[in-house]
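Q: pasting the structure only:
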């Protein structure tokens, strides 16, 4: 039987409701933004149930409200309605990439429909492949933002639900900025006046800081020393993966944190560091490496509060790095989980203003672009996103979402994405991508599944 596919019902572009002199200015990029030129767009979204009283729900009206509130939100987040542009420097092989609002039709808005139910999406153990069709810009990389919209919203109707998915160019946002935009859009949607309109004059609670950060003393307009796009474009081509979401209760995670800190005779190791240590061990065990094989764990870390002076949390753009920790498979598995968690904790604790500025200064001297086929190596894992982001606070008039799901983007063997748990209270959801043979071993790993099942012994 042929599996259902998403039917595109309508497709349009949305501009900021109010265009100002500031809106029409180009936005120049930071070193952290430039690194993302060959990375996929960020693709995240929420699945909602249709209102129980569907007689009072009109899809056309609902879509109009989403579009209007998006236009109002883009007044604040106007770079998301622009395009990328490249300018060659005179008498130099270098070029500048920047966010250009000129001649852009705006952010894209798609309405789609699929003959599937919520249970079809959330029922299977593995995330169904059809979920990738709930997002626009499938397999696009950030460089494609010269021609493609930098933000694309796709609203997909299911038989009994609605999925709202956002694809945003990773040169414009990291996870913090992605959810900042999503939260602000939800806030605007909920502010609909009695006249049925959304006011651009009502301030949002967290206005974004648009101007990009560059290290003091550097040219505010940074450039890349390449002569042809083949020197930096590297489209990711991951193998066929299995993708599962594991639900971890706050009680189970609290027990894990207590166990790890007890083993280390401290109270400083976080829940996230404790969980990352277990996941690293369990995936390494599932992969069956020899004892002398070097293995790695990358943790995505937010630099905003670690700089001195700190960047505002409302800073719109990338301000992240991936801290890589390495050891051998034998060392990782022979020691207890506390030993591993302490290693991760020390790396995070030592990542401050000095380390950040050294990294950025080295980029300014020798600019580079991440090549994802090299960045994700099959002997490491990468922990991405954060359970601290407000995901389930985005209701859009439909109540609390049922699940956070993601698209094709930036998934490789060993990519682990952390989400806020729907139950709140410190619960988490863990999206794990592995080769099929490794997933089979991982999902029966006793150490990891004891956390999933709440059977941790302290």
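A: Yep, it's here. Note that the structure is predicted; figures quoted are calculated from it, not measured.

Q: for the rest of this, base every contact and every neighbour count on C-alpha atoms.
A: Will do.

Q: for residue 10, grab the count of nearby residues.
A: A count of neighbours around residue 10, defined by other CA atoms under 10 Å, yields 10.

Q: pretty sure it sits in a strand.
A: Yes: secondary structure of residue 10 (DSSP: H, G, I helix; E, B strand; the rest coil): part of a strand.

Q: just checking, it touches residue 153?
A: No: if you go by CA atoms under 8 Å, residue 10 and residue 153 don't touch, sitting 11.9 Å apart.

Q: what is in contact with the two at once?
A: Taking CA atoms under 8 Å, 6 or more residues apart in numbering as the criterion, residue 10 and residue 153 both touch residue 110.

Q: what ranges do the helices span in the stretch 51-200 of the chain?
A: 59-76, 118-122, 175-189 (DSSP state H, counting those that start in this stretch).

Q: name the helices or strands packed onto the shortest one?
A: By that I understand helix 118-122. If contacts are counted by 3 or more CA pairs under 8 Å, 6 or more residues apart in numbering; DSSP states H and E, helix 118-122 sits against no helix or strand.

Q: give me the buried positions along that helix.
A: By neighbour count on 16 or more other CA atoms under 10 Å, the buried set for helix 118-122 is 118, 121-122.

Q: quick one: that helix to chain centroid distance?
A: Relative to its parent chain, helix 118-122 has a centroid offset of 22 Å by CA atoms, centre = their mean, to the nearest Å.

Q: with stretch 357-377 instead?
A: Counting by CA atoms, centre = their mean, stretch 357-377 is centred 19 Å from the centre of its parent chain.

Q: ok, and the closest non-adjacent residue to the residue nearest the centre of the chain?
A: Nearest to the geometric centre of the chain sits residue 175, at 4.4 Å (CA atoms, centre = their mean). Leaving out its chain neighbours, the residue that sits closest to residue 175 by CA to CA, 6 or more residues apart in numbering is residue 385, at 6.0 Å.

Q: that neighbour against residue 415, yeah?
A: No: taking contacts as CA under 8 Å, residue 385 lies outside contact range of residue 415: 10.6 Å.

Q: residues near residue 334, how many?
A: 12.

Q: and among the helices of the stretch 51-200 of the chain, the most buried is which?
A: Sort the helices of the stretch 51-200 of the chain by mean neighbour count, taking mean count of other CA atoms under 10 Å, and helix 175-189 sits at the top with a mean of 22.

Q: ok, second structure coming up, stack it against the first:
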């Protein structure tokens, strides 16, 4: 039987207690840089739930709705809309909540595939995974679009999946996880109240565009949109696409770090940032480039974002809700990357780039990155979604830790996803979406490479 989803219930959840309209907030330039391609970040949390659908509807759904409404009282921008500001001539957008605004919550039932298969680590049909993602609501005629939509999909007597589709313009991963953790905490409470829900810091005016990034971005808007159209995004309807998750254990990460450090000492190079993130990205980048068998003279690019809250001067509150990300780009030739010491070279270059961000203004960093992005078509690039620091496996709504966490939107951005290992402290999970043959080649490279370290 083909996999399918049947919608059981759809609700519009508004903040509770009643919340009047709030003054709209202009998007900061760190929000606005996500506007041209309006990226949706789709996080899927799978939970074992060996109960009938009726049990969930009768006993769990009322609690989820009540606590979501309470959580939205503090995170009310998510219930609002992203829209052009009244003075649209300057290209400014804002995020606004008006009395009665709401978040769409869809309840659905999945049939045709086993829960433990679709939530596994092995290569799985990506089209089936996409059935768990809420269908995006079309923007209105005046250009408004919702910050978030949520779908809870039930697998009869097996489990459930909660998927959050959040527009990156609204917030980054840290902001997203602040909202999700707050909802989960309220859901576990016996008598949830507003006082138990952590308040986010919502004032976006605290971020100042010191380098005129937003103006430059809108000046180059047409060029940037053309660049995005040329990227090698994989069509969601491609039946050969599979999703898979690979794990680097703590011992492998330690060995990778030791090899990088030894290589640096051998070449007399100064110490630099050697972290779990750095060696993981370097190793996966090399395995992926080898799997794609690019021409040796071609150039490869690694792109990632960095949380800038603690790097701002003065630092932003850790609970700042919005976007606060800088970025970096590393360039190597295919020959360098797949060569004998490609792993160590990639790690050293990524580490040096991260060290090079220290003390710099985020506007300056993004000006450089934006200019490099527009110089050439970065077809052969790898980016990263998520982070082990977000601790996604700590999200417990009252029925235990997630059995699995995925980011399905990496297909749209040709990215890999990173999360902490569910089973071992210090390990890392890496998610990919690739055509099946390419995934098989990547898997062989990933496994064989670990034997050699």
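A: Right, received. Where do you want to start? Values in this document were obtained by computation on a predicted structure and should not be read as measured data.

Q: need the TM-score between these chains.
A: Remark: TM-score between the superposed chains equals 0.85 [TM-score structural alignment, normalised by the length of structure 2]; 434 aligned residues with a CA RMSD of 3.5 Å.

Q: re the thing from before, for the residue nearest to the centre of structure 1, give me its contacts.
A: By CA under 8 Å, 6+ apart, the residues touching residue 175 of structure 1 are 42, 385-386.

Q: where do the helices sit along the stretch 301-450 of structure 1?
A: Going by DSSP H, counting those that start in this stretch, the stretch 301-450 of structure 1 shows helices at 329-334, 337-349, 353-365, 372-375, 436-442, 446-452.

Q: the second one - contacts with which helices or strands?
A: Read it as helix 337-349 of structure 1. Using 3+ CA pairs under 8 Å, 6+ apart, helix 337-349 of structure 1 sits against helix 250-264, helix 271-287, strand 320-328.

Q: mean neighbour count added to these, as JSON lines?
A: Formatted as JSON lines, these follow (neighbours: other CA atoms under 10 Å):
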{"stretch": "helix 250-264", "mean neighbour count": "19"}
{"stretch": "helix 271-287", "mean neighbour count": "22"}
{"stretch": "strand 320-328", "mean neighbour count": "16"}
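
Q: dump those to JSON lines, plus distance to residue 79 of structure 1.
A: Converted to JSON lines, those look like this (distance: least, CA to CA, whole Å):
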{"stretch": "helix 250-264", "distance to residue 79 of structure 1": "37"}
{"stretch": "helix 271-287", "distance to residue 79 of structure 1": "32"}
{"stretch": "strand 320-328", "distance to residue 79 of structure 1": "19"}
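
Q: nearest to residue 144 of structure 1, of those?
A: Residue 144 of structure 1 sits nearest to strand 320-328 of all these, at 21.6 Å, using CA to CA.

Q: against which helices or strands is that closest one packed?
A: Secondary elements touching strand 320-328 of structure 1 (3+ CA pairs under 8 Å, 6+ apart): strand 294-302, helix 337-349.

Q: now for these, which one comes closest to residue 232 of structure 1?
A: Closest among those, using CA to CA: strand 294-302, at 22.2 Å.

Q: which residues in structure 2 does the closest one align to?
A: The counterpart of strand 294-302 of structure 1 in structure 2, counting by TM-score structural alignment, spans residues 299-307.

Q: distance from that stretch to the middle of the chain?
A: Once both centres are worked out by CA atoms, centre = their mean, stretch 299-307 of structure 2 turns out to sit 14 Å from its chain's centre.

Q: mean per-residue distance, that stretch versus structure 1.
A: Superposing on structure 1 and averaging over aligned pairs (mean CA distance after the TM-score superposition for structure 1), stretch 299-307 of structure 2 comes out at 1.3 Å.

Q: got the buried residues for that stretch?
A: By neighbour count on 16+ other CA under 10 Å, the buried set for stretch 299-307 of structure 2 is 299-305.

Q: tell me the one of these nearest residue 146 of structure 2?
A: Nearest to residue 146 of structure 2 among the buried residues of stretch 299-307 of structure 2, with distances taken as CA to CA, is residue 305, at 23.7 Å.

Q: ok, the nearest residue to the closest one once chain neighbours are set aside to residue 124 of structure 2 distance?
A: Nearest residue to residue 305 of structure 2, sequence neighbours excluded (CA to CA, 6+ apart): residue 327, at 4.2 Å. From residue 327 of structure 2 across to residue 124 of structure 2, the span is 31 Å (CA to CA, to the nearest Å).

Q: what is the burial count for the equivalent of residue 402 of structure 1 over in structure 2?
A: Using TM-score structural alignment, the equivalent of residue 402 of structure 1 in structure 2 is residue 403. The local packing of residue 403 of structure 2 (other CA under 10 Å) involves 17 other residues.

Q: residues in contact with residue 403 of structure 2?
A: 45-48, 119.

Q: what does residue 396 of structure 1 give?
A: Counting by CA under 8 Å, 6+ apart, residue 396 of structure 1 touches 186, 189-190.

Q: hmm, which of the residues you listed are common to structure 2?
A: Here those are checked against structure 2 with both residues aligned by TM-score structural alignment, their matches' CA atoms under 8 Å, and the contacts held in both are 186, 189-190.
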